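Asks: Predicted model and sequence follow; I will ask about them next.
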Amino acid sequence: MTNATDLTWLWILLAVLVVAGLLYVLLAPRGRGAKKPPTLDEHSPDQAEAPEAGGEVETLPESAAAPSTETPAPTAGRLTRLRDRLARSGSPLGSALLAVLSRDSLTEDDWDEIEEILLLADVGAGPTGEIVDGLRTRVRVEGVRDPAAVRAMLRSALLEIIDPELDRSLATQRVTREDGVTVPAVTLVVGVNGTGKTTTVGKLARVLVADGSSVVLGAADTFRAAAADQLETWGARVGVPTVRSEREGGDPASVAFDAVRRGREDGTDVVLVDTAGRLQNKAGLMDELGKIRRVITKEAPLAEVLLVLDATTGQNGMTQARVFGEVAGVTGIVLTKLDGTAKGGIVVAVQRELGVPVKLVGLGEGPDDLAPFDPAEFVDALLGDPA
């Protein structure tokens, strides 16, 4: 009886094993071609893409960790790129002047042509008169005709009018208030719509990071949600935080104040505050800019007020410069869209108008195409390489 029972249990055990084996064969993935669960690097609409804080959607890396930040290109030597770009566009200002000045004898018509070239390049009437008078005197006295000598003479005249002695450095050092509290260097960035102001703020953050400074961004353009999103994206790429309003249309002055306070608490070197693009004929908006200045200075003194101008706007930019100079107390100019244009004379005109230097120039659309302005490099770019 015992042997029969044992035999029965043995058959039951074998049956269980057979059933288990069949289930494994039926349910297990079939070979190497079996489909695996989706991972973050595969194109699953729920996992492969996710919005960043700024609202844009980007593909996530393979791991769930935060993406690594970019390392901006060094700022040294950036302006040398302008020489190549102006050369590709024909460097019209420098080449036109050199062509006329190299003629065997210069008539009144030739001098009128030189004056017209400078005016069309937006040098401005006053500086143009000074350049032409100086060149006429040198040509008459020295009888210059050799192309190399003409180039050297013109280079000297342009460099003098641009004024290489102006201080073009940016204030990036933390300062100590009267009460002994150390605060960041605060830079307010202003300008009208369409000049590339928010993009310039993002590129300036890259310049400062490349030079070793820590930065906080303040998105005080609260009337355009895309501006805060854009600025936040620029900052995230180089590991820079952005302080922004929780709602569209929030108080710009409050955002600016919070950004400066965040910078002070974090021990940041520089706080960059972006502002809404303002038309110079909108008195209410200009009043608001004055409010932002007043609120910021309760927390920290303003180190810089940078006015962003489009180099292609010509003399219309002078109107903008005058109004912002009166309201915002501009300390420096950022010229955008300077590459490949005959409007290089705007550098001279805007400096004369405001009595403040051009400190940075935009050379193109790349993220590191913002360069500290160097007068000698700029003039050499306008004139092209000597023959």
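Replies: Cool, got the structure.

Asks: Please count neighbours and contacts with C-alpha atoms only from this point.
Replies: OK.

Asks: for the nearest residue to residue 146 once chain neighbours are set aside, what are its contacts?
Replies: The spatial neighbour of residue 146 that comes closest, neighbours along the chain excluded (Cα to Cα, 6 or more residues apart in numbering), is residue 102 at 6.9 Å. Under the criterion of Cα atoms under 8 Å, 6 or more residues apart in numbering, the contact partners of residue 102 comprise 145, 146, 147, 150.

Asks: Out of those residues, which comes closest to residue 281?
Replies: Comparing those against residue 281 with Cα to Cα picks out residue 150 as the nearest, at 44.2 Å.

Asks: State which strand of the chain is the longest.
Replies: Counting residues, the longest strand in the chain under DSSP state E turns out to be strand 302-310.

Asks: adding another structure so you can compare the two:
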Amino acid sequence: MEEKKKKGFFGKLVSGLTKTRNNIVESIDNLVSSFTKIDDEFYEELEETLIMADLGVNTTLKIIENLKEKVKEQKVKDAKDVKKLLMNEIKELLSVEESEYEFENKKSVLLIIGVNGVGKTTTIGKLAAQFKAEKKKVILAAADTFRAAAIDQLTEWANRANVEIISQQENSDPGAVVFDAVAAAKARKADILICDTAGRLHNKKNLMEELRKINKIIEREYADAHKETLLVLDSTTGQNALQQAKQFKEIADITGIVLTKLDGTAKGGIAIAIQSELKVPVKYIGVGEGIDDLQKFDPKAFVDALFGEEKEE
């Protein structure tokens, strides 16, 4: 059953990454077929292709540098053989340790951060539904109190996932909501507490202060719980998502990235740039509207789907 689910998601990943694949792979295929030898001009063209595919300058330069070394080491002469090396290079850049998901089986608090409109509330709802399906006791905290819509939306997801939600009135103190939610999580012996937070990057100082306060409450009141801070980014915004991530990294101790809306963009290459530049693992990706369309990030499957390779059994 699990295998079937995985295959289903790989299929969605393949179709979800169609725009990105057309953007990157067609250019790479054209490139390798138009060059007979691997020279400086070939590398320059490849560099341009990767930068245009939203991998960003720094990540591209790192990939090209490593690629040159491997081509030399393995005495690769044919440009067509570079594609496989490139795929392996990207897989290495994206690798995520199994231990990154240990929090799922511990008593944990998930702090979800990100600007409005990136799919933050939806991500929380989908995670809640998935954890609930695994027979975990989940509580949600509506600590984005600045938008009534955020509280309503989260309440709707809580009802859909059939989990409890702790919320207060609009404009109430987010710290107070988290305090109540922690008390509820302890009293009901919850496995996972997921806290929504406000995402106002334009008001960085306030946001920083707010997150600091929330973290303090969690550390003081729920010291024995494992803490994860997941940043939700909208992949359709490409390099903007990377800039957002850099800004959030200045104000929060991010432990993982959730990349949403990969199915609607040609900018899927941003997943590679984000993980490479931030040194923060992409932990979940979303490739559709359904609850099961948010999944743990599998770098091998991602690169295979991106390059149109068949998934190996």
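Replies: Sure thing, it's come through. Please read all numbers here as calculations on a predicted model, not as lab measurements.

Asks: ok, and the contacts of residue 102 of structure 1 in structure 2?
Replies: Using both residues aligned by TM-score structural alignment, their matches' Cα atoms under 8 Å, structure 2 keeps these contacts from those: 145, 146.

Asks: quick one, what contacts the most centrally placed residue in structure 2?
Replies: The centroid of structure 2 falls nearest to residue 258 when counting by Cα atoms, centre = their mean (2.4 Å). Residue 258 of structure 2 makes contact with 230, 231, 232, 233, 282, 283, 284, 285, 286, according to Cα under 8 Å, 6+ apart.

Asks: Name the SS class of it, please.
Replies: Going by DSSP: H, G, I helix; E, B strand; the rest coil, the secondary structure assigned to residue 258 of structure 2 is strand.

Asks: Tell me the counterpart of it in structure 1.
Replies: Residue 258 of structure 2 maps onto residue 334 in structure 1, with residues paired by TM-score structural alignment.

Asks: any idea how far the nearest residue to residue 91 of structure 1 once chain neighbours are set aside lies from residue 235 of structure 1?
Replies: Excluding the flanking residues, the one nearest residue 91 of structure 1 by Cα to Cα, 6+ apart is residue 382, at 5.8 Å. Taking Cα to Cα, to the nearest Å as the measure, residue 382 of structure 1 falls 33 Å from residue 235 of structure 1.

Asks: Which residue of those two possesses the greater neighbour count?
Replies: With neighbours defined as other Cα atoms under 10 Å, residue 382 of structure 1 and residue 235 compare such that residue 382 has more, 26 against 22.

Asks: Is it correct that the more buried one falls within a strand?
Replies: No. Counting by three-state DSSP, one finds residue 382 of structure 1 to be helix, located in no strand.

Asks: Could you find the counterpart of it in structure 2?
Replies: Pairing criterion TM-score structural alignment: the partner of residue 382 of structure 1 within structure 2 is identified as residue 306.

Asks: Its match contacts residue 19, correct?
Replies: No. The pair residue 306 of structure 2 and residue 19 fails to qualify as a contact (Cα atoms under 8 Å) at a distance of 9.5 Å.

Asks: ok, back up a step: please report how far the match of residue 258 of structure 2 lies from residue 321 of structure 1.
Replies: Residue 334 of structure 1 is 11 Å from residue 321 of structure 1, where distance means Cα to Cα.

Asks: what sits in contact with each of those two?
Replies: With Cα under 8 Å, 6+ apart, residue 334 of structure 1 and residue 321 have common neighbours residue 307.

Asks: Going along the chain, name the helices of the stretch 1-150 of structure 1.
Replies: In the stretch 1-150 of structure 1, helices defined by DSSP state H, counting those that start in this stretch lie at 2-27, 80-88, 92-101, 108-120, 125-142, 147-162, listed in chain order.

Asks: Over to the stretch 201-313 of structure 2?
Replies: Using DSSP H, counting those that start in this stretch, helices in the stretch 201-313 of structure 2 cover 204-221, 239-251, 270-278, 299-306.

Asks: Switch these over to a markdown table; also include distance to residue 108 of structure 2.
Replies: As requested, these are arranged in a markdown table below (distance: least, Cα to Cα, whole Å):
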| stretch | distance to residue 108 of structure 2 |
| --- | --- |
| helix 204-221 | 11 |
| helix 239-251 | 21 |
| helix 270-278 | 23 |
| helix 299-306 | 25 |
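
Asks: Now tell me what touches the longest strand of structure 1 from outside.
Replies: Strand 302-310 of structure 1 is contacted from outside by 170-172, 185-192, 194-197, 200, 293, 296, 317, 321, 324, 328-338, using Cα under 8 Å, 6+ apart.

Asks: Please check these and keep the buried ones.
Replies: 170, 172, 185-192, 195-197, 200, 293, 296, 317, 321, 324, 328-338 (16 or more other Cα atoms under 10 Å).

Asks: quick one: contacts for the residue of structure 2 positioned farthest from its centre?
Replies: Of all residues in structure 2, the one whose C-alpha sits farthest from the chain's mean C-alpha position, using Cα atoms, centre = their mean, is residue 36 at 37.7 Å. Taking Cα under 8 Å, 6+ apart as the definition of contact, the neighbours of residue 36 of structure 2 are 78, 79.

Asks: what's the distance between it and residue 77 of structure 2?
Replies: Separation of residue 36 of structure 2 from residue 77 of structure 2 (Cα to Cα) stands at 9 Å.

Asks: Right, I'll call it a day here.
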